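**Q** 3D model of this:
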Amino acid sequence: MFELSARAQDFVSRTQAFISDVIEPVETQFWQDVHALNQGGDWTHWQWPAQLESLKDQAKQAGLWNIFLPDAKLGQGLSVQEYAHVAELSGRSLIAPVVFNCNAPDSGNMELLWRYGTEQQKQQWLMPLLEGKIRSVFCMTEPDVASSDATNMQATAIIEGDEIVLNGRKWWSSGLGDPNAKIIIFMAHTPDPTKDRHHQHSMVLVPIDTQGVKIERMLPVFGDYDAPHGHGEVSFNQVRVPISNFIGGAGQGFEIAQGRLGPGRIHHCMRCIGAAEKSLELMIDRGMSRKAFGKEILKLGGNLERVAEARVAIDQARLLTLYAAYKMDTLGNLAALTEISAIKVVAPSVLEKVVDMAMQIHGGAGLSQDTPLTGFFAQARALRLADGPDEVHKGMIAKLELAKRGYTQNRH
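**A** Take a look at the predicted model:
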């Protein structure tokens, strides 16, 4: 079921070699440079080290660019399951997804424009994103409502003549601090009494320099601003854009969101598995290279059992994620709803568990920025909220299981 074609295996091999030979030797210094260039929350001066463009150029020349996109002309034409193996490898590095132009939220935004955008929207925004010339932002979560229920959304996108008028406040908008961020995808309520509750929301393209768009602040995650990418709070006050800036038309926001989130969850989950593999390797190497009480640390207490538990958990998560990808490729997103929800619960939790073990074995070093472990841990904990909280995904799984037995879930 999961056997790769020769072409897909070639991508996996070349990605593995590129990460090992090009990225890993410079990554520690790269992140030191990032932290030196971007101190504190003053996002107006954030910047990437110049080395990033060199790494991206090398990735382009190696044919490892836009690998996520299934379009054979604009991307590399890999299926969801085939790309999943590449995504796992890129998850071993905190910078590899950016180097390959396969990073969130851009990959999801690019796939959204590829699937639902007009030709004008593709030429104006998709092509520069695919070329790596600009970055993008996705604005959905709001500070004043429980955003786990997207129908709570208070931001509005109201049609007035040939314009859309946008008002509202969003936060945890990833990529908002990036100096190359040029376009926002804004999801908002477009009231229409003739439509059901899931056809009253829209996605709108908003250039970041449009009048009325104001970046209020950047939000730290565990005390780190994730500069120069950033996760920000942004307000929209009487922002006006042409009606042609609707993606897929008014009221299509939820339908488009499901199309965007399905493949994106596979990407996130496989990156989590790659990060978990890297964490386990670091855990073993650290635990076998240091001694306490006359033994290697890994041989003390229940540490060997923890290694075994990590291996079992990682492999289980990988198989479940690949199965979800297989169902998406062969039967479509709707047929894989249970599996997509399941992997969103499982993969970040597995990463969180394995990283926690690795941090414990590293002692104080595990809490520092000398290893990627703290970055992996923040990634894992954030992902348990970022694409919807665990509870929402578990609720979906339970609802689908009840439906198999002919029961419906009553709403109160």
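
**Q** hey, let's count contacts and neighbours off CA atoms from now on
**A** Fine.

**Q** can you give me the strands for this structure?
**A** Read by DSSP state E, the chain holds these strands, from start to end of the chain: 135-139, 156-160, 163-174, 181-189, 201-207, 213-218, 231-242, 291-292, 295-296.

**Q** got CSV for the ones you listed, with distance to Val80 and mean neighbour count too?
**A** Shown next, in CSV, are the strands of the chain (distance: least, CA to CA, whole Å; neighbours: other CA atoms under 10 Å):
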stretch, distance to Val80, mean neighbour count
strand 135-139, 22, 24
strand 156-160, 32, 20
strand 163-174, 23, 22
strand 181-189, 23, 23
strand 201-207, 24, 24
strand 213-218, 33, 18
strand 231-242, 27, 20
strand 291-292, 44, 12
strand 295-296, 42, 13
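
**Q** reformat those as JSON lines; add distance to Leu322.
**A** Shown next, in JSON lines, are the strands of the chain (distance: least, CA to CA, whole Å):
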{"stretch": "strand 135-139", "distance to Leu322": "26"}
{"stretch": "strand 156-160", "distance to Leu322": "37"}
{"stretch": "strand 163-174", "distance to Leu322": "26"}
{"stretch": "strand 181-189", "distance to Leu322": "29"}
{"stretch": "strand 201-207", "distance to Leu322": "30"}
{"stretch": "strand 213-218", "distance to Leu322": "35"}
{"stretch": "strand 231-242", "distance to Leu322": "29"}
{"stretch": "strand 291-292", "distance to Leu322": "38"}
{"stretch": "strand 295-296", "distance to Leu322": "36"}
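
**Q** just to check, Ala59 is in contact with Ala96?
**A** No. In this structure, Ala59 is not within contact of Ala96 by CA atoms under 8 Å, at 9.7 Å.

**Q** thinking again about what came up before, of all the strands of the chain, which one comes closest to Glu82?
**A** Nearest to Glu82 among the strands of the chain is strand 135-139; the distance by CA to CA comes to 25.1 Å.

**Q** quick check: angle from the closest one to strand 181-189?
**A** Using axes from the mean of the first three to the mean of the last three CA atoms, to 10 degrees, one finds that strand 135-139 and strand 181-189 are set 20 degrees apart in direction.

**Q** strand 135-139 - contacts with which helices or strands?
**A** Where contact means 3 or more CA pairs under 8 Å, 6 or more residues apart in numbering; DSSP states H and E, strand 135-139 is packed against helix 106-116, strand 163-174, strand 181-189.

**Q** do that again at 6 Å, thanks
**A** strand 181-189 (3 or more CA pairs under 6 Å, 6 or more residues apart in numbering; DSSP states H and E).

**Q** one step back: more crowded one of Ala59 and Ala96?
**A** Ala96 (25 against 21; other CA atoms under 10 Å).

**Q** here is the second sequence; please produce its structure so I can put it next to the first one:
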Amino acid sequence: MGTSGIQNLPVELLADIATFTESPELCAFRLTCRAMYQSSLHHFAQTFVHTLKTDLSPKSLARVQEAANDETFRPCVHKLEIVRNSKGCLGPLSPDITSKGTYIQAWRDVMKRLVNCQSFEMRNSTYTTPKIGDDGITLDEATGLILEAIATEHIPMGSFSIDIIKYRSRDHHDNLTQFGITTFGIPAFSNLKELSLAVPDAESGTIDWMAKMIQCAKSLRKLTIIFSFNCESTSLLSQLSSVGCLPELEELTFSRMSFYSSAALTIFLYSIQDSLRRVTFSFVQLEFGGWRSILRELAGGVYQLDSVNLHRVLEVDKFLSFRRIPGYQIAENAVDKRIYRPFPLRAEDVSFSCSGPALQQVLQKAADLAEVRLG
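**A** Presented below is the predicted three-dimensional model:
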């Protein structure tokens, strides 16, 4: 390029130009010359390094370590997202006992250096049944090691999400070194603003651990709990229904849960009435008439809700239909894909959403016109 080329513009101007480029153009922009590469580095880091995605294999750990050791990239990392690797597991099924200390220390060092990382998401973590005599979900040890690293370094987590699936391979299941999730320290969750738990069952040990974790998070504003379909969860609500347990909770999502009586859900909702603004229920089962009772309660004037979403909720084992309430159907793209499962039913019949200043009147209408779908 000649002396009048773009690379001769002031560095500050090149950096400003970079902020107006989309991802592909930004990468091409940075390859044109050294001046553009250097001037766009900060914007590149903010754009591409905000979230680090990794599995727990040694190779992936090394890449995370590189970002944690880089003066430019380190402060730009705000979220760590851990997923299964291409082999379908989260890294070594059972790290060699002699290297376990080195392995967890490496993750602890990474956690300490990622000073602005306060959001952690663990997707498709592996699960197996507990050992005889134990309660609660048991994870693969590789997952457990990073949980220990978070807890022992007292990371001030603002957001935590874990999505646990049942182990599908019998061979891996037999050889899995187990880590009891209920041993994970509760104080690590005390600073949470957002918490999402997708777990495959409602074992008593897991329920108690979840309750203690949620109770500890006094500043929690967004809570999502997804069980496998039809898990009995009344005991969890009873532990969370004390006044002042969740004083700042604004957004609540329950999915694939079952309650013996709508009374337990009513008591819980009433305990968080002052702060609650948005609720979503998907595949949640109550007794006959239970959902219509809940809708009347929410319409009673005590709550200050902004929105209510009911997605394929059930009374006993039948879907509740909202076909007589035109104009309030929930859009499929507004539903978290983790809580959505397709059924051979028209979405507008079994999903209901409302928001706005007339919400209480609409909820009362829904309570009057909703009906159990037969067949």
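
**Q** TM-score of the superposition?
**A** The TM-score (TM-score structural alignment, normalised by the length of structure 2) is 0.23; 152 aligned residues with a CA RMSD of 7.1 Å.

**Q** counting neighbours, what do you get for Ser293 of structure 2?
**A** 17.

**Q** cool, Gly101 of structure 2 as well?
**A** Residues lying near Gly101 of structure 2 (other CA under 10 Å) number 12.

**Q** same thing with the one 5 residues further on?
**A** The tally of other residues near Ala106 of structure 2 (other CA under 10 Å) stands at 17.

**Q** that one and Val308 of structure 2, how far apart?
**A** Shown here: Ala106 of structure 2 relative to Val308 of structure 2, a distance of 44 Å by CA to CA, to the nearest Å.

**Q** scan structure 1 for its longest helix.
**A** helix 253-289 (DSSP state H).

**Q** so which bits of that one are buried?
**A** For helix 253-289 of structure 1, the buried set under the neighbour-count rule, 16 or more other CA atoms under 10 Å, comprises 253-254, 256, 259-280, 282-284, 286-287.

**Q** do the same with stretch 397-405 of structure 1
**A** For stretch 397-405 of structure 1, a neighbour-count test (16+ other CA under 10 Å) marks 397, 399-400 as buried.

**Q** ok, and what's touching that stretch?
**A** Thr338 (CA atoms under 6 Å, 6 or more residues apart in numbering).

**Q** against Thr102 of structure 2, how distant is Arg15 of structure 2?
**A** Wrong residue type there; residue 15 of structure 2 is Ala, not Arg. Taking CA to CA as the measure, Ala15 of structure 2 falls 40 Å from Thr102 of structure 2.

**Q** which of the two has more neighbours?
**A** The residue with more neighbours, out of Ala15 of structure 2 and Thr102, is Ala15; 20 against 11, by other CA under 10 Å.

**Q** host element of the more buried one?
**A** helix 11-18 (DSSP states H and E).

**Q** next structured bit after that helix?
**A** helix 23-30.

**Q** could you identify the helix or strand that succeeds that next one?
**A** Later in the chain than helix 23-30 of structure 2, the nearest helix or strand by DSSP H and E is helix 34-39.

**Q** flag every buried residue along the helix or strand immediately after that following helix in the chain.
**A** Sequence-wise, the next helix or strand downstream of helix 34-39 of structure 2 (DSSP H and E) is helix 41-48. When neighbours are counted by 16+ other CA under 10 Å, the buried residues of helix 41-48 of structure 2 are found to be 41-46.

**Q** residues near Asp368 of structure 2, how many?
**A** Neighbour number of Asp368 of structure 2 under other CA under 10 Å is 15.

**Q** report the secondary structure state of it.
**A** The three-state label given to Asp368 of structure 2 by DSSP: H, G, I helix; E, B strand; the rest coil is helix.

**Q** now it: closest residue in space, sequence neighbours ignored.
**A** Arg292 (7.5 Å; CA to CA, 6 or more residues apart in numbering).

**Q** roughly how far does the one you found sit from Phe281 of structure 2?
**A** As defined by CA to CA, Arg292 of structure 2 lies at a distance of 13 Å from Phe281 of structure 2.

**Q** got the residue ranges for the helices in the stretch 251-375 of structure 2?
**A** Applying DSSP state H, counting those that start in this stretch to the stretch 251-375 of structure 2 gives helices spanning 262-271, 290-298, 347-350, 359-369.

**Q** show me what the last one is packed up against.
**A** Counting contacts by 3+ CA pairs under 6 Å, 6+ apart, helix 359-369 of structure 2 packs against helix 290-298.

**Q** go ahead and name everything in contact with the helix it packs on.
**A** The contact list for helix 290-298 of structure 2 (CA under 6 Å, 6+ apart) reads 262, 363-364, 367.

**Q** now Asn124 of structure 2, what's its secondary structure?
**A** With three-state DSSP as the basis, Asn124 of structure 2 sits in strand.

**Q** I figured it hits Ile164, correct?
**A** Yes. Contact criterion CA atoms under 6 Å: Asn124 of structure 2 and Ile164 qualify, at 5.3 Å.

**Q** what about the closest residue to Thr266 of structure 2 other than its chain neighbours, how many residues close to it?
**A** In this structure, Thr266 of structure 2 finds its nearest non-sequential neighbour in Ile294, 6.6 Å apart by CA to CA, 6+ apart. If you count neighbours by other CA under 10 Å, Ile294 of structure 2 ends up with 19.

**Q** same deal with the one 3 residues further on?
**A** Using other CA under 10 Å as the criterion, Glu297 of structure 2 is surrounded by 19 other residues.

**Q** how near is it to Arg63 of structure 2?
**A** 52 Å.

**Q** for Gln38 of structure 2, same thing?
**A** 21 Å.

**Q** and the longest helix of structure 1, what other elements does it pack with?
**A** The helices and strands touching helix 253-289 of structure 1, judged by 3+ CA pairs under 6 Å, 6+ apart, are helix 80-90, helix 106-116, strand 201-207, helix 337-362.
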